[in-house]
Every structure is written in structure tokens, then in C-alpha cells.
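Asks: sequence first, then the predicted structure:
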Amino acid sequence: MKRNYSLYQQALFLLSSLVPQKKILFFAKAIASIRVSWAFIFLLASCFSFSQSKINTFLTPSDTLNKNRKKAVLLTESALLGTTLIGLNQLWYNDFEQTSFHTINDSDEWLQLDKIGHFYSTYHLTRLGAESLAWSGTTQKQQLIYGSTLGFGFLTTIEIFDGFSSEWGFSWTDMIANVSGTGLYVSQELLWNEQRVTTKFSFHTTKYAVQNPDKLGNSFSEQLVKDYNGQTYWLSFNLHSFAKKSKLPKWLNLAIGYGGNGMLFGTNSEALENGFYQNPRRQFYLSLDLDLTKIETKSHFLSTIFSLFSTVKIPAPALQTNDFKGFKAYILYF
């Protein structure tokens, strides 16, 4: 049975697109600790009985530059990213021999779904950075520069770390995906001053994970980040944005999805080396979707929640084709 997933599991997936899979357990523990911390914070908040009006006031973007907010955003995110990089270097890269800088060609693995994962992640990290700085009242130019630095710059640093590790290597195809994800966000802001096309993600469990749990994961959380057979990436197009004079609902989207199945290993040759035969198949989808950020509300709290959930494709009817050979309909697909 296909299942929905929590914000915790969404966070694990996003991290899986940033770092190699062997590093996921470290992040799983870290995110679990963050979960507890946030639960404690929300408990304190409820004890002090913050009113919704105060929350709205806090979340309302500043009309002019608020230097204190800008400093808070820069310091907080710099500290988080810096701590993450230091943790990676100390806990993971130190376990493997350092080599001279080298590159690898992994473009033929997992039907390129891992590359699309990079594209998805850099888009949303760039969006996160830009929207965070917009809260402080900075100019659009500053927002885009900062968002690009956060998304593309952070993943480039990790890719360079990989290039000096004997276990991994610098991947040019990863870099192309990273540039494309940041470019999708920045180009739309410059061209339309809005996001008409967004990247989204959905996941369901598959039968393949139990056949190779070391590669595809044992638990649901591991499968969420390791089982590419259950991952679907979407380009979600906001219809009203392309037809401003139409009577279409502003929140209605049409989404095109890409996924795959039949994969136990990254490549067919790797599967044969391990005594398995696999038959990977590309899958393409067409489905309806919602752009939650287009729902009009006076609550900045709700706007923030809608923005957070805009990373995920809602369950909806869908058409699927395997390598364009026949179609299959779903009442609900996610």
C-alpha cells in the first residue's frame, strides 16, 4: 500500500539528494534530535500562549530593510550550513583516504533519478534562501544572490569534498543538475517575478526494497531516501500564471512527472556483478496538482505553512506510461 510521509521523512529525502547515501544515518540522527528540539520549542510556545496575531506579525515580511532580521537570517543559516560541512568532514570524509582531486562519471546510474534529485534540491534550497532574505525586506537582487549562494554554493562545496575522497568523486553531471535547479528559480524571478513552474516530489514504497535492502533501505525512512523505484519528481505548472485573463483557479496546476522502476542497483552491470538481473524502465506521468502558495490568505502563518508544503506533490488522479508503451490510470497517485 502506498503511504504518505512526514516532514521528518521529507527532510531526510532532501538531504539524500545533497550527500551520498552512506551518510544518511548521520543525518537521520541529527534530524531526529532536531525533531525533539522543535517539539520542545513548540511546547514552550504553547505554554507562553503566543497569539496568532503575534505570530503573523513576526512572519510578515518587512516593507523596508530590517537589519536585525537580515543579520538573523545570515547568521542562523551560515551557522547551520557551516556546522553541517564540519560534521561531514569530521564524521565521514575522515573515514576514507584523501586523494588528489578526481572526477567520476556516474551519469548512467539509477535512470538519472539521482541527478533529478539534485535539480529538485538546489531549486528548493535556492527558493528557501531567497524567501528567507525577503522576510528581512532586502532587494530582489540580494535575495537572488543569496538564494543562489545557498543552493548552488552549498552543494558545490559538498561536491568538492567528494572530489578529494577515495570513496567518491566530483561529478560533473551532479554539477549540471545543481546549476539547472538554481537556474530554474532565478530565471523565473527575473522573467516573470514569480514562480510559474515548481519542482515537487512524491514517494511510495515498492517491492524492490525487500530484494536488496542494503541498497534500497530496510525501514520506510531509509527507503524514502534510497529506493529510487518509489520516487517521482514533478514539474508543476501553474495554469493561471500562463493565462492571466482566464477564469482558471489561481491554485490549479498541471504536473508532469518522471520516475522509474525495476532497479536493484545503479546500473545493469553492477546488478550482474552481484548475481542479479534487472530490467529498469522509465516512467512518465501526467497529473493535476495544487499550488498552495497561490491560495489567498491574510494569515502569514498559513502562507509560511503553504510554502513549506509546496515541495510535495499532492495525491491526485494520474496517467502513467512506461517508456511511452501503453498507459495506466491511477485514481490517486503519490
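Replies: The structure has been received and is ready for your questions.

Asks: every contact and neighbour count from this point should use C-alpha atoms.
Replies: Noted.

Asks: need the residues that contact stretch 88-105.
Replies: 23, 161, 163-173 (Cα atoms under 8 Å, 6 or more residues apart in numbering).

Asks: 6 Å instead, please
Replies: Stretch 88-105 has contacts (Cα atoms under 6 Å, 6 or more residues apart in numbering) with 163, 164, 165, 166, 169, 170, 171.

Asks: okay, now the one to match up with it:
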Amino acid sequence: MLLTLFVLFLGFCRVEPADSNNVAVEQTKVNKIKLGIVTVGTLGFGVVTYDYFNKVWWKPTRVKKFVWRDDWNDVLKADKAGHFYFSYVLSDVYKNLFKWVGFSSKTSAFLGAGISTIYEVGVVELTDGFTTKWGFSPSDAISDVFGAFFPVAQEYIPMLRIFSFKWSYTPSGYTWLDYFRFGSLKEALYKKQFHTDYSGMTFWASVDFQNLLPEKFEKFIPDFLNIAVGYSVKEINYAGRGYSEVFVGIDYNFLKVDTGSEFFNKVLRALNYIHFPAPTLRIKPKVKFYYLYF
């Protein structure tokens, strides 16, 4: 799903100026060819991802009766962060796609939120409801809606624009250095159920804190540096046991980087949904400093 989103985003999004303080002139004329491309890409995305999840997730435990099951604390709320994040990414990607098509920024935000909500709640959550293993979780659906509509809120509340949300993943039981050993990473991904391996995930809220500083201090800090707060869980048993971790670390705002190339600017914009290795301080459960944490 992430790869499909990346390709759609990279191929179709309209690059904004690197300086987020610049106000781009909104397009007002909808391009029907571009709209057709987005429509076809969306249908393809829906079919491919539904087929995948149906095979590995829904089909083995499907039932005819609708099942309600709220899993508010099964994995110490890491899944709620996940639902918020992935709905936010889907919404934000489609917001930029619709701006590329020619819709205004606010209209694009609502269209993106609508597609994200329909997919995450109307397809994924409701289909979960017809399985004995998952069931329909109201707290998951609420997290989906909040994530989907955050880009809309940013259109109306400028202060929220200093926030972005990111994700990092290393298969639990492995370190990020294993990414350089293909055999180790392949084994890890094969053994782990990627979409439920919450012990390997960290969810981040990145803050463009420089907008909050006096100008005399702001000029000494590189524009692309942000501060991020991360949340992860460890030793979970999917029944409320385990412990959570909270991090504070450096983050990179690739939207502030102008490579001089439209193509590479698009690549950086797409990669901005991921938190890359950076100096990080764990503040819970015990204080620990990481020179690089992914």
C-alpha cells in the first residue's frame, strides 16, 4: 500500500515551493485528463490492496454476522496511532493529487479526507467487522477519521501547519543496521506480520518549532531541522500487556529542502512521511540516548 501511494504521489503531485511561507496561486480549472488518471489510479490502488488484505487478513476468519469489538488498549494504543497516521498520509497524498488536478486547496483537502475515510472506515473497518479475529472497532474508526481530516484542519487553523506525522519501522528483534544485510531483513519481514508488528513501529509527531522562535534565534538553526516526539511499544501480547516508549529527537523536514530539481523535490516530499535515523533521547520508561534512532 505504501509503495502504491509513493508511486501515485511521485508521479502526479504538484510540487509546492520549498519555502512553506510562500503562498502558491491556486489552480481553478480542473484538468479532466489528470482527474481521469487519479480516478484510474485510485481504483487500481483499491483493488490491489483489498485483494492483498482479503487474502492475508479477512478471508481466513470471515463470518456472516457483524462483530463489534473495541480493542482500545490491546496493543497500548499503538494501533490507534497507526490508524491516525495511515489515514493522515492517505488524505494528505490525495489532497496534493487533487491540487495537481486543479481543485482549490480547501476542496482538495476535503476530497482527500473523504477518500481516506471511505477507504479506511468504509472498506477496511467495516470488512474487519465481518471477521472473528478483528471485528469492527469504534476507536479504530475514530482514529481513522481524525487522521483523515487533519489536513482539512490545517487549511483552517494555520497553527496546525507546524505539525506533520511520520513513521519508522524495523522488524521487532532487529536493529536498523540489519537493513544493510539483505538476508537478515528478508528473514525478518518474512517471519513478521508487517501490518501488525507494532513492536517494530515508531510513530512520530514532527514539529516545525522554528516558527515559534524569535527571529534572532531562528536564523542560527537550519530550516530543515524539526523536533519530533515518538511513540512505540515493546513486549506486547495483544491483550493489554507490555510497555510503551516515548522519544524526543531530531527530525528532518524535507519540504524545506530545495534540490533545484523538480523530480528530486517530489522524491523528498514523498519521503517526508518517514522518520529517518537521527539523534534521539528516550524519556520513557528509562532515559537513554541514541546517536541514531530509526
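Replies: Looks like it came in fine. Predicted model only: the values in this text are computed from it and were never measured.

Asks: ok, back up a step: mind checking which of the contacts of stretch 88-105 of structure 1 land in strands?
Replies: The strands, defined by DSSP state E, take in 170, 171 from the contacts of stretch 88-105 of structure 1.

Asks: and the furthest pair within the contacts of stretch 88-105 of structure 1?
Replies: 166 and 171 (13.3 Å; Cα to Cα).

Asks: all strands of structure 2, in order?
Replies: Under DSSP E, structure 2 gives strands at 163-169, 201-207, 225-234, 243-252, 278-284, 288-293.

Asks: which stretch among those is buried most, on average?
Replies: Of all the strands of structure 2, strand 201-207 carries the top mean neighbour count, a mean of 24, counting by mean count of other Cα atoms under 10 Å.

Asks: which helix is the longest one in structure 2?
Replies: The residue-count maximum for a helix in structure 2 (DSSP state H) belongs to helix 78-101.

Asks: just checking, what packs against it?
Replies: helix 105-117, helix 138-156 (3 or more Cα pairs under 6 Å, 6 or more residues apart in numbering; DSSP states H and E).

Asks: buried ones in the last one?
Replies: Going by neighbour count (16 or more other Cα atoms under 10 Å), the buried part of helix 138-156 of structure 2 is 138-155.

Asks: likewise stretch 162-171 of structure 1?
Replies: 162, 163, 164, 165, 166, 168, 169, 170, 171.

Asks: around residue 293 of structure 1, how many other residues sit close by?
Replies: 19 (other Cα atoms under 10 Å).

Asks: what's the counterpart of it in structure 2?
Replies: Using TM-score structural alignment as the criterion, residue 293 of structure 1 maps onto residue 255 of structure 2.

Asks: quick one: stretch 105-119 of structure 2 aligns where in structure 1?
Replies: So stretch 105-119 of structure 2 sits over residues 140-154 in structure 1, by TM-score structural alignment.

Asks: list the contacts of that stretch.
Replies: Outside stretch 140-154 of structure 1, the residues that reach it (Cα under 6 Å, 6+ apart) are 122, 125, 126, 129, 130, 133, 178.

Asks: farthest-separated two in those?
Replies: Checking these with Cα to Cα, the most distant pair is 133 and 178, at 20.8 Å.

Asks: residue in structure 1 paired with residue 226 of structure 2?
Replies: By TM-score structural alignment, residue 226 of structure 2 lines up with residue 253.

Asks: hang on, isn't that match packed against residue 287?
Replies: No: with contact defined as Cα atoms under 6 Å, residue 253 of structure 1 does not count as touching residue 287 (8.7 Å).

Asks: list the contacts for residue 224 of structure 2?
Replies: Counted by Cα under 6 Å, 6+ apart, residue 224 of structure 2 has contacts 252, 253, 256.

Asks: any idea how far it is from residue 211 of structure 2?
Replies: 12 Å (Cα to Cα, to the nearest Å).

Asks: just residue 182 of structure 2 next, same as before
Replies: 40 Å.

Asks: spatially nearest residue to the equivalent of residue 281 of structure 2 over in structure 1 (excluding sequence neighbours)?
Replies: For residue 281 of structure 2, the aligned residue in structure 1 is residue 319 (criterion: TM-score structural alignment). Once flanking residues are discounted, residue 319 of structure 1 sits nearest to residue 329: 4.6 Å by Cα to Cα, 6 or more residues apart in numbering.

Asks: residue 85 of structure 2 now?
Replies: Using Cα to Cα, 6+ apart, the closest residue to residue 85 of structure 2 is residue 147 (6.1 Å).

Asks: repeat for residue 237 of structure 2
Replies: That would be residue 75: by Cα to Cα, 6+ apart, it lies 7.3 Å from residue 237 of structure 2.

Asks: and for residue 224 of structure 1?
Replies: Closest to residue 224 of structure 1 by Cα to Cα, 6+ apart is residue 13, at 6.2 Å.
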